[in-house]
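S.K.: Predicted model follows, preceded by the sequence.
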Amino acid sequence: MNEKSVMKVIEGNNDFFSRFEYNQLDKGKAAGTVAVYIRELKKLDAWLKGSGGDIESITRFDVQSYIDYLVGLGRSASTIDRIFGTISVLAKYLGKTDIVEDIRKPKKQSTTAIAPKSLERNQINGLLRDVERDGNLRNIAVINLLAYTGIRIGELADLKKSNVDLKRGGELSIVGKGNKERRVPVPKEARRHLQRYLESRTDELDALFLSNYGKPISKRSAQRIVEKYGYHAHELRHTYIRSLIKKGIDIVTVSQIAGHETIEITRRYAMASQREITEQLNNLFD
């Protein structure tokens, strides 16, 4: 089905989706959540129309066929699970919950026995070198702060000048998940770049980092700074946490610095990474 055909299908079923939207909002669902439901269901509706089906008369066969179709497209197990959740909401709305019973779906691979992905030392060094060469003081401070403190990208975006103490060794006051406050040390290199950036500012705003438009930086804008260099902020966080464990800092302290909800989350970082496992296995046959 080409793009024009898909648009005709979507436009032709606006009444159904309007009723569905009203129903879900009336049940107290958040507008953003309902918007996601509708976006996914419109894709499903277009696919059904292309194979002679219809979303209002969807069958269990249709649901299984659509899941198989998504598998064929290479969608991840977590993505398919999320879409299936939306279809389950639809099934309940239609009063046809039987159409989502015993549906075959790909299983999520367990990652509890492998450490989260982190960067190698040469990758971190290359990133710090590249951002410094570009010369943007804000970006240099952002990358260095993420790399040397391991804070979450959302936590960085929420930081105020009042959350930073660049004296007495330097530390950040972070309000993380569950509104739990913690103190995170800021190494000398990160303090140096942060100080240079703050000294370049002429505004009176309390936000620690500003966007290119002079407003408090958003989480997405902060993410783009890291993505510009081919990495993701969570990779810097994972690398920082793993480096603390490799240096012999006890796991309880690491958990507190990282702001993990449970120590079990921190234990994952003490496990071997996929790359390390592969190297160990290869060495068995050398």
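M.R.: Right, received. Where do you want to start? Just so it is clear, the model here is predicted, and its values are computed rather than measured.
S.K.: For the rest of this, base every contact and every neighbour count on C-alpha atoms.
M.R.: Noted.
S.K.: Could you report the separation of Ala270 from Tyr148?
M.R.: To Tyr148, Ala270 is 19 Å away according to Cα to Cα, to the nearest Å.
S.K.: And Ser5, by the same measure?
M.R.: From Ser5 to Tyr148 the distance is 51 Å (Cα to Cα).
S.K.: And for Asp15?
M.R.: 53 Å.
S.K.: With neighbour numbers in mind, choose between those two.
M.R.: Tyr148 (21 against 10; other Cα atoms under 10 Å).
S.K.: mind listing what Gly178 touches?
M.R.: By Cα atoms under 8 Å, 6 or more residues apart in numbering, Gly178 lies in contact with nothing.
S.K.: in the stretch 151-286 of the chain, which spans are strands?
M.R.: 164-165, 171-175, 181-185 (DSSP state E, counting those that start in this stretch).
S.K.: for the stretch 101-250 of the chain, what spans make up the helices?
M.R.: 121-134, 137-149, 153-158, 188-200, 219-227, 233-246 (DSSP state H, counting those that start in this stretch).
S.K.: Packing partners of the shortest one?
M.R.: It stands for helix 153-158. helix 219-227 (3 or more Cα pairs under 8 Å, 6 or more residues apart in numbering; DSSP states H and E).
S.K.: what about versus this one:
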Amino acid sequence: MMNTLDQKPATINKALATLKTFFSWAVDKNHIPTDPASKVRMKRVQQVTGPKWMTDQEINRLTYALDTEKNEFKAARDRAIFYTMFRAGLRVEEVSDLKLTHVDFRRETVTVMDGKGGKFRVVPMHQDLKRTLKAWLPFRNASKKPAHQESEFLLVTERSGKMTTRAIEHMMDTYMERCGLLERDADGKKMDGQHSCHSLRHTFGKRLLDAGRPLNEVKELMGHDNIQTTMRYVTPSRNDLKKAIEAVR
């Protein structure tokens, strides 16, 4: 489930809990002599304490790390990915699923056709994003590789016609490690509370709110289901939070 299906710890733990219950019952009923799941440990689930966004200094460090990539193909693509999350607030899955037709330079928009929960949204194209996408597309379109020519997706790897979510996360983790924004433990696992791709999306939302954009507008641009999720990007008093939620209803 973890290595092949790339499923999250919480999803894995639900399956393990079911198996443990089943095998425990099977032992009690003498259907099997021992419980094969008794020594299987549950996966540690990282505690979510709220949105984690980046400071201006951290963003500068990360953009500098992106500039260290020597391969022109990867450098152009990786910057486009970075700005798609940082300047348009797309989730990793949404970035991976972007198609060439979802980018409209004339209207200066990026369209998420099937976001979380199947939600559709259109995000204005920031000039930083427009610049990096225009720098990436010549590399993308000039490729003679069949996998690239036959693909409808915006982001490709050097070998395949679509860049997966795992590949995007691994790529961004590498840059974050280079500039000291991500640390790992002795076993090579990411330590709790570290920055990730989602930090860029959170930074997008936080900056919009800090700039005075209406809550409802930020909610729609980020594809949130409810205003309470968007409100986690600011830290008002409990009374102010209640008033703000009532004001947008």
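M.R.: Thanks, I have it. Everything numeric in this text was worked out from a predicted model, so none of it was measured.
S.K.: that older thread, let's have the strands of the stretch 151-286 of the first structure in CSV, adding distance to Lys219 of the first structure and mean neighbour count.
M.R.: Formatted as CSV, those follow (distance: least, Cα to Cα, whole Å; neighbours: other Cα atoms under 10 Å):
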stretch, distance to Lys219 of the first structure, mean neighbour count
strand 164-165, 18, 17
strand 171-175, 15, 19
strand 181-185, 19, 16
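S.K.: Out of these, which is closest to Lys215 of the first structure?
M.R.: strand 164-165 (18.6 Å; Cα to Cα).
S.K.: what's the mean deviation for that closest one versus the second structure?
M.R.: Following superposition, strand 164-165 of the first structure is found to deviate from the second structure by 0.8 Å on average (mean Cα distance after the TM-score superposition for the first structure).
S.K.: Just the residues contacting that strand, thanks.
M.R.: 170-173.
S.K.: Show me which of those residues is closest to Leu210 of the first structure.
M.R.: Distances from Leu210 of the first structure to those, taken by Cα to Cα, are shortest for Leu172, at 17.5 Å.
S.K.: which position in the second structure aligns with that closest one?
M.R.: Aligning on TM-score structural alignment places Leu172 of the first structure opposite Thr111 in the second structure.
S.K.: about what we covered before: can I get the strands of the stretch 151-286 of the first structure in TSV with distance to Phe209 of the first structure?
M.R.: Below are the strands of the stretch 151-286 of the first structure laid out as TSV (distance: least, Cα to Cα, whole Å):
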stretch	distance to Phe209 of the first structure
strand 164-165	12
strand 171-175	14
strand 181-185	18
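S.K.: Select, out of those, the one closest to Ala222 of the first structure.
M.R.: Across the strands of the stretch 151-286 of the first structure, Ala222 of the first structure has its closest neighbour in strand 171-175 (16.6 Å, Cα to Cα).
S.K.: what helices or strands is the closest one leaning on?
M.R.: strand 164-165, strand 181-185.
S.K.: To Leu137 of the first structure, which of the ones you listed lies closest?
M.R.: Leu137 of the first structure lies closest, by Cα to Cα, to one member of these: strand 164-165, at 17.3 Å.
S.K.: ok, now which ones touch the match of Leu172 of the first structure?
M.R.: 102-103, 120-123.
S.K.: Between all of those, which two are separated the most?
M.R.: Based on Cα to Cα, the longest span within the contacts of Thr111 of the second structure runs between Val103 and Phe120 and measures 14.1 Å.
S.K.: what's the spacing between the residue nearest the centre of the first structure and Ile80 of the first structure?
M.R.: Taking Cα atoms, centre = their mean, the centroid of the first structure lies closest to His234, which sits 7.8 Å from it. The gap separating His234 of the first structure from Ile80 of the first structure is 23 Å, by Cα to Cα.
S.K.: next one: Thr239 of the first structure
M.R.: 29 Å.
S.K.: how about His126 of the second structure, what's its partner in the first structure?
M.R.: So His126 of the second structure corresponds to Pro187, using TM-score structural alignment.
S.K.: Excluding chain neighbours, what is closest to that match?
M.R.: Closest residue to Pro187 of the first structure apart from its sequence neighbours, by Cα to Cα, 6 or more residues apart in numbering: Tyr148 at 6.5 Å.
S.K.: Now check the second structure for the residue matching the one you found.
M.R.: Per TM-score structural alignment, Tyr148 of the first structure is aligned with Arg87.
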